[in-house]
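Novice: For reference, the sequence and a predicted model appear below.
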Amino acid sequence: MNKNNTIDVVPLTQELMNCPSITPADAGALDVLQKALEKIGFTCQRLVFSDENTPDVDNLYARFGSEAPNFCFAGHTDVVPVGDEAAWKTGPFESVIKNGILYGRGAADMKAAVACFAASSARFIENSGGNFKGSISLLITGDEEGPAINGTRKVLEWMAENGERIDHCVVGEPTNPTKMGEMVKIGRRGSFTGFLNVIGSEGHVAYPHLADNPIPHLTALVTALSNLELDNGSEHFQASNLEFTTMDVGNTATNVIPRTATATFNIRFNTHHSLDSLEATIRACLDQAAEKNGTVYELRALKNSEPFLTEKGDFSTLVANAIGQRLGQEPELSTTGGTSDARYIKNYCPVVEFGLVGQTMHKVDECANIADIEALADIYTDILERYFA
């Protein structure tokens, strides 16, 4: 490979960050990445997907090589909104470097990691002369921070339909709590959201016998769910937890008993449950509590994502050893935190997550240490060398 085809990871990161790609807008981010990848020999395919009541989303699948095994880097170029732009020390889409720190939206989550995908691929291809048994691919979506309907999931479906198989995958989400090398994610808990509506009968507060106040009914259901012990955790997962996020009546009058009362809750759950089994458990608990008090309720379930676990084995060990040798610290193999698009990828191949430090993701003055970005590109290169050895 010509030396001019190498990729400098920091300038590429900045070029990506200068694109205001707030979900679902691409704002040119995928064009920047595609240009860099095609320069080093990747074949790129842009995939735009649509669905009802959701915006169209642009995605990118790029591949170098045609043989198996196919090692995939996966991530996203979309970012969350900037919030109060006046509160930022620098423009959120100006990618400013100060004292060795890169500031701007997407620095940590996760445009730097996407740039590291490209830079490490370029280094490995150059070092090997392009002569290795297998393929490298990038699956990059513009819909991870949003509904996640027209992104990774549909790209994976398209790949399966078109004979594109991936054998192992690293997702570049920011996984480290405080410093590089602390943590690799080998799984994530699932997410279940419940929208609870209790139906009573409105009336004058002076005549409660002519009404049925839904608030005590809702309180009883909330108490029942709050006292429900879902599990005690497992070897790899913490205990599942149910948290109420809203309770509302929407009543502006002080002398009217309302007709309805609502509450919303979210459950982050481990592999002791599935979305369907969890829904059955929740409904049984609510039915029991409702029967005691003659409560009429409705529950709408939003089944966000199943939990997943990539069991400790050769692949997770390969990734952990590459990190440990480069940084001198053996990373914890963890399942903590929220969710990611790895929840879709796990249906197709073993997947782990490793990226930058996540302390500033989604915050004002999001940032990443330049030394960490360069280390991440080195680690991804080491992973490729070990994988194709």
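Specialist: It's in. Computed from a predicted structure; not experimentally measured. Residues are numbered from 1 along each chain as shown.
Novice: When you work out contacts or count neighbours from here on, use the C-alpha atoms and nothing else.
Specialist: OK.
Novice: what about Ala368, distance to Val256?
Specialist: Using CA to CA, to the nearest Å, Ala368 is found at 53 Å from Val256.
Novice: more crowded one of those two?
Specialist: Between Ala368 and Val256, counting by other CA atoms under 10 Å, Ala368 is the more crowded of the two (26 against 17).
Novice: Give the next helix or strand downstream of the one helix or strand the more buried one maps to.
Specialist: Using DSSP states H and E, Ala368 sits in strand 367-369. Per DSSP H and E, the first helix or strand lying C-terminal to strand 367-369 is helix 370-387.
Novice: contacts for that next one?
Specialist: Here helix 370-387 makes contact (CA atoms under 8 Å, 6 or more residues apart in numbering) with 9-10, 100-102, 112-113, 116-117, 119-121, 123-124, 180, 318-319, 322-323, 326, 355-356.
Novice: dump the residue contacts of Val205.
Specialist: Counting by CA under 8 Å, 6+ apart, Val205 makes contact with Asn255, Val256, Ile257.
Novice: adding another structure so you can compare the two:
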Amino acid sequence: MTDAAELTAELIRCPSVTPEEAGALTLLADRLLAAGFEVVRVDRNGTPNLFARWGAKDAARSFGFNGHTDVVPPGNLGSWAHPPFSGHLDADGMIWGRGATDMKSGVAAFVAAAIDFVTETPPEDGAVILTITGDEEGDAHDGTLAILDWMAANGERMDVCIVGEPSNPDTFGEMMKIGRRGSVTYRVTAHGVQGHVAYPDRVRNPLHALCWFLDELATTPLDEGTEHFGPSSLQVTTIDCGNKASNVVPEQATAVFNIRFNDLHTPEALDADLQARAAAISADSGVAIVLTPDVSGMAFLTEPGTFVDLVRGIVEAETGIQPVLSTSGGTSDARFVKDHCPVLEFGLVGRFMHEVDERVPADQVHALKRVYQRVLAEYFA
């Protein structure tokens, strides 16, 4: 039997801060090869990725898991109770280290579940596929996307997929994600006319126009939400003009805001609306407002049905809690997988992710492995 908690600790000991692989994927590849998986490194532009399949490429059914072994930097090492790459197991059964929650434990759980499942009860005419990237915490341009591109080019497929990100806010089993909001970040530049503050007739203040524009956005709700999504949210994150003089109107001012949007919107429709608002304020103020969008994810939903019901029922059977079907939180690599096959997210409690002293209960890792292994068994039954 593969010990998922021990594998979590081993992965934590690999200091795989994005984009470093640091031995994490090599460790997993060795374990999977020994269990009879076909393993391929799908690195792209220096980004480390791993694809593994047990069973035939043309199997009647294939079940996939997706996750990442890269982690965010640990921050101040002196602030940690235990070294961030120690994988320390304390007397209370907590595994400490960067990635303990997000998400080396999730990867360890589905790798251990997959190995034990195909070893103990190999499915007839079925395939188990694992896609693991080293670039989820970074730009993600060459991570899961690279694996999916490689799969398409090589005739590989997943019929359904679980992303093992931490999905539960406080209690294991309380939530699974069946979708995510979209995300678009805007950089705004307002171009005015610089001059002395005492001569307002000679200047066009870009800060006034920019604040007018941002206030209109911030005080006008985008929507009231949908059946599975809360209201879309717009948050201004920075405003700057670099002006150190109190008697000078600056020539230019900039701002950044992010929109997390639900399934009522597309980036194209949002952009058309924002550009129209900016143009109207530009015409009234004489200050040119230029918007540059960067879309990092589309809103998507995996409709409740056979796949969602299967996983939800097993989580409830294992935990005694019926998980809420949620679309909350930030983005994940599910935003890429959803273009390949139906996808949902279920993992551990995310309480300590990205924090100093990140840690996870070992018994929770074992529980997650049991959920994953039972999902595999019932999916192929």
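Specialist: Everything's here; your move. These numbers were taken from a predicted model, which means no experiment stands behind them.
Novice: Surely Gln14 of structure 1 and Ile97 touch.
Specialist: No - with contact defined as CA atoms under 8 Å, Gln14 of structure 1 does not reach Ile97; the gap is 9.3 Å.
Novice: who's more crowded, those two?
Specialist: Gln14 (23 against 17).
Novice: On the three-state scheme, the residue sitting nearest the centre point of structure 1 is what?
Specialist: For structure 1, the residue nearest the mean C-alpha position is Ser340 (2.2 Å; CA atoms, centre = their mean). Under DSSP: H, G, I helix; E, B strand; the rest coil, Ser340 of structure 1 falls in the coil class.
Novice: Next one: it from Val249 of structure 1, what distance?
Specialist: Using CA to CA, we find Ser340 of structure 1 at a distance of 33 Å from Val249 of structure 1.
Novice: what's around Leu302 of structure 1, how many residues?
Specialist: By the measure other CA under 10 Å, the count of residues near Leu302 of structure 1 is 14.
Novice: any chance you could map the helices in the stretch 101-250 of structure 2?
Specialist: 104-120, 144-153, 206-218 (DSSP state H, counting those that start in this stretch).
Novice: As JSON lines, those with mean neighbour count and distance to Pro73 of structure 2 would be great.
Specialist: Formatted as JSON lines, the helices of the stretch 101-250 of structure 2 follow (neighbours: other CA atoms under 10 Å; distance: least, CA to CA, whole Å):
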{"stretch": "helix 104-120", "mean neighbour count": "25", "distance to Pro73 of structure 2": "14"}
{"stretch": "helix 144-153", "mean neighbour count": "18", "distance to Pro73 of structure 2": "20"}
{"stretch": "helix 206-218", "mean neighbour count": "19", "distance to Pro73 of structure 2": "32"}
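Novice: Just put these in a markdown table and tack on distance to Ser232 of structure 2.
Specialist: Output for the helices of the stretch 101-250 of structure 2, formatted as a markdown table (distance: least, CA to CA, whole Å):
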| stretch | distance to Ser232 of structure 2 |
| --- | --- |
| helix 104-120 | 29 |
| helix 144-153 | 26 |
| helix 206-218 | 11 |
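Novice: matching residues in structure 2 for stretch 307-320 of structure 1?
Specialist: When structure 2 is aligned by TM-score structural alignment, the counterpart of stretch 307-320 of structure 1 is residues 299-312.
Novice: count of neighbours near the corresponding residue of structure 1 for Val349 of structure 2?
Specialist: Mapped onto structure 1 by TM-score structural alignment, Val349 of structure 2 lines up with Val357. Taking other CA under 10 Å as the criterion, the count of residues near Val357 of structure 1 is 25.
Novice: ok, Val357 of structure 1 to Leu228 of structure 1 distance?
Specialist: Distance of Val357 of structure 1 to Leu228 of structure 1, computed by CA to CA: 34 Å.
Novice: Ok, Asp51 of structure 1 next?
Specialist: According to CA to CA, Asp51 of structure 1 and Leu228 of structure 1 sit 36 Å apart.
Novice: So between these two, which is more surrounded?
Specialist: Neighbours per residue (other CA under 10 Å) separate Asp51 of structure 1 from Leu228, with Leu228 holding more: 14 against 10.
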